[in-house]
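Enquirer: A predicted structure for the sequence below; I have some questions about it.
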Amino acid sequence: MFKYVAAGVLASTLIVTTSGQDEKGEKTSDNGNLLQAVTQGNVAEAGAESTTSYQKEIAKVWLTGLPDYQNKNVPNGFEINVRDVSGQPVNPANPDSSAKYPQGTKALNGSANAAGHVVYKDNGDGTISIFDAPMHFSGPDWEKADYNKTETQKIIDNPQVTTVYNGDAATVSLYAQYVK
């Protein structure tokens, strides 16, 4: 009995929370498919249905920039944090002499530094430009204005342009649920 009550509560909760639009105005789920997944007892599929297209796109970028995650188990407590870094200095420790990120640039950080990070700009054509910015600008050279200006400009001028990961849908859905 509890199983059916829980499934009903979950179905109604998911329908309420997943109907509508994401921050880009895109439809976030198909309630018919969601209800069918829950009533058939496939709660994992229902959870995957509740992720937004925005979360899935962020997960694809994460998997593109850090391809080792395509074959990894998700660490405990893992999150992907998204931050708009448009116009911000590449080297925040020396902002006055640092190049600035172009408009539309986002930084994805794992919940622990060891999880990695991806700094990218969507090119609008199925590709992204990944900026090879270090997570930490350590060493005395980064404190020198000329060195900092030259090296941060190289980071901006020489991104890796790559096609966004479009592989295993289950992996994308798995990582999408960790996008915060």
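Expert: In hand now; what should we look at?
Enquirer: When you work out contacts or count neighbours from here on, use the C-alpha atoms and nothing else.
Expert: OK.
Enquirer: what about the closest residue to Val119 other than its chain neighbours, which SS state?
Expert: Using C-alpha to C-alpha, 6 or more residues apart in numbering and skipping residues adjacent in sequence, the residue nearest Val119 is Ala107, 4.3 Å away. For Ala107, the assignment made with DSSP: H, G, I helix; E, B strand; the rest coil gives strand.
Enquirer: Can you give me every residue that contacts Ala170?
Expert: By C-alpha atoms under 8 Å, 6 or more residues apart in numbering, the contact set of Ala170 is empty.
Enquirer: how much space between it and Lys180?
Expert: 19 Å (C-alpha to C-alpha, to the nearest Å).
Enquirer: what about the residue nearest to Val119, how many neighbours?
Expert: 18 (other C-alpha atoms under 10 Å).
Enquirer: cool, the one 5 residues further on as well?
Expert: Taking other C-alpha under 10 Å as the criterion, the count of residues near Ala112 is 13.
Enquirer: what comes up buried for the longest helix seen in the chain?
Expert: For the chain, the helix that runs over the most residues, judged by DSSP state H, is helix 2-18. For helix 2-18, the neighbour count (16 or more other C-alpha atoms under 10 Å) marks 7, 10-11, 14-15, 18 as buried.
Enquirer: Repeat that for stretch 87-96.
Expert: Neighbour-count burial for stretch 87-96, counted by 16+ other C-alpha under 10 Å, picks out 88-91, 94.
Enquirer: can you redo those residues as CSV with distance to Gln36 and secondary structure?
Expert: Below are those laid out as CSV (distance: C-alpha to C-alpha, whole Å; DSSP: H, G, I helix; E, B strand; the rest coil):
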residue, distance to Gln36, secondary structure
Gln88, 45, coil
Pro89, 48, strand
Val90, 47, coil
Asn91, 49, coil
Asn94, 54, coil
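Enquirer: ok, so what distance separates the residue lying closest to Ile15 once chain neighbours are set aside from Val16?
Expert: Spatial nearest neighbour of Ile15, chain neighbours left out: Asn31 (6.1 Å); criterion: C-alpha to C-alpha, 6+ apart. Between Asn31 and Val16 the computed distance is 9 Å (C-alpha to C-alpha).
Enquirer: next, the one to line up against it:
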Amino acid sequence: MKKRTKIFYCHAALLLVFMTAGCTGGNDEEPSHSSSPAGESSGIKKAETASAAEKKEPVNKDSHHVSADKSEPDNMSADYSPLQIEYARIWLQLGENQQIDELNVRRIPAGALVNPDDHTSARYPEDVTQLAGSRLIDGSVTYSSNGDGTIQVYNVPLRWESREDTDQGVMKEVTEEMIRHTKKVSVDTGDNEKIRRLIDIMSIH
């Protein structure tokens, strides 16, 4: 009986040792599980940083593109009005004398006399613009804009010579003929430096 009791206690002691070792082994495995979330967290942070860097990149490209556009040296439309550019281009293309010291711009409304010195003169059917230098020898250009890059040029002198012996109605016929026979011209873009020079000496009345 005593032998059986000793054997039982020995078995119980061995079983207790195995159970204790099993619990200790389970506790040792826990740190390996807890390290996994830390690794995942580090990977997420790296992914978020890379994503933020990718989002910032297009913004930098756009801002560089805008600043490059603003620094273009020959951007005429940013420096001058469309009308100023139009006047300069037309004189550069059609003006008789390019070595002028002043470019005068005179706007003439529809209904105005073609020859302002003669009340029998025909009248302009539309608004026109007259470009001229400061001297008669500089010549002049009288035109109306079609709004599509072309103009109608009127063959009208800058200054009219009136004669007392002119027959009644002759001036009306002459000016009506001028109105009927305008010339359509396509306006060239011209040279930017020459256009800038003409705008600098331009005087709009």
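Expert: Happy to help now that I have it. No experiment lies behind these values; they were computed from the predicted model shown.
Enquirer: Got a TM-score for the pair?
Expert: Remark: TM-score between the superposed chains equals 0.63 [TM-score structural alignment, normalised by the length of structure 1]; 135 aligned residues with a C-alpha RMSD of 2.9 Å.
Enquirer: picking that back up, how much space between the residue nearest to Val119 of structure 1 and Thr52 of structure 1?
Expert: Per C-alpha to C-alpha, Ala107 of structure 1 is found 19 Å from Thr52 of structure 1.
Enquirer: ok, which stretches of structure 1 are strands?
Expert: Using DSSP state E, the strands of structure 1 run over 80-84, 105-110, 117-122, 127-131, 160-163.
Enquirer: Remind me what the first one packs against, helices and strands.
Expert: The one in question is strand 80-84 of structure 1. Helices and strands touching strand 80-84 of structure 1, by 3 or more C-alpha pairs under 8 Å, 6 or more residues apart in numbering; DSSP states H and E, are strand 105-110.
Enquirer: Structure 2: matching residues for the strand it packs on?
Expert: With TM-score structural alignment applied, strand 105-110 of structure 1 matches the range 128-133 in structure 2.
Enquirer: can you tell me which residues contact Val164 of structure 1?
Expert: The contact partners of Val164 of structure 1, taken as C-alpha under 8 Å, 6+ apart, are 60-61, 64, 126-128.
Enquirer: Now do the same for it: its match in structure 2.
Expert: For Val164 of structure 1, the residue aligned by TM-score structural alignment is Val187.
Enquirer: before we move on, what about His136 of structure 1?
Expert: So, by TM-score structural alignment, His136 of structure 1 is matched to Arg159.
Enquirer: What's the separation between the residue mapped onto Ile108 of structure 2 from structure 1 and Ala107 of structure 1?
Expert: Alignment note: Ile108 of structure 2 maps to Asp84 in structure 1; criterion TM-score structural alignment. Per C-alpha to C-alpha, Asp84 of structure 1 is found 6 Å from Ala107 of structure 1.
Enquirer: How about Leu35 of structure 1?
Expert: Leu35 of structure 1 is 34 Å from Ala107 of structure 1, by C-alpha to C-alpha.
Enquirer: circling back to that earlier point, return the list of helices and strands in contact with the longest helix of structure 1.
Expert: Counting contacts by 3+ C-alpha pairs under 8 Å, 6+ apart, helix 2-18 of structure 1 is packed against helix 31-39.
Enquirer: Alignment lookup: Pro82 of structure 2 to structure 1.
Expert: Using TM-score structural alignment, Pro82 of structure 2 lines up with Ser53 in structure 1.
Enquirer: Point to the residue nearest the middle of structure 2.
Expert: Central residue of structure 2 (C-alpha atoms, centre = their mean): Asp69, 7.9 Å from the mean position.
Enquirer: which stretches of structure 2 form helices?
Expert: 2-70, 76-79, 82-94, 170-180, 192-200.
Enquirer: Measure how buried the alignment partner in structure 1 of Leu92 of structure 2 is and give me the count.
Expert: The alignment partner of Leu92 of structure 2 in structure 1, by TM-score structural alignment, is Leu63. For Leu63 of structure 1, the tally of surrounding residues (other C-alpha under 10 Å) stands at 22.
Enquirer: what's the answer for Asp62 of structure 2, then?
Expert: When neighbours are counted by other C-alpha under 10 Å, Asp62 of structure 2 comes out with 11.
Enquirer: Now for the aligned partner of Met178 of structure 2 in structure 1: which residues touch it?
Expert: Aligning on TM-score structural alignment places Met178 of structure 2 opposite Ile155 in structure 1. For Ile155 of structure 1, the contact set (C-alpha under 8 Å, 6+ apart) comprises 131-133.
Enquirer: now Thr189 of structure 2
Expert: For Thr189 of structure 2, the contacting residues are Arg89, by C-alpha under 8 Å, 6+ apart.
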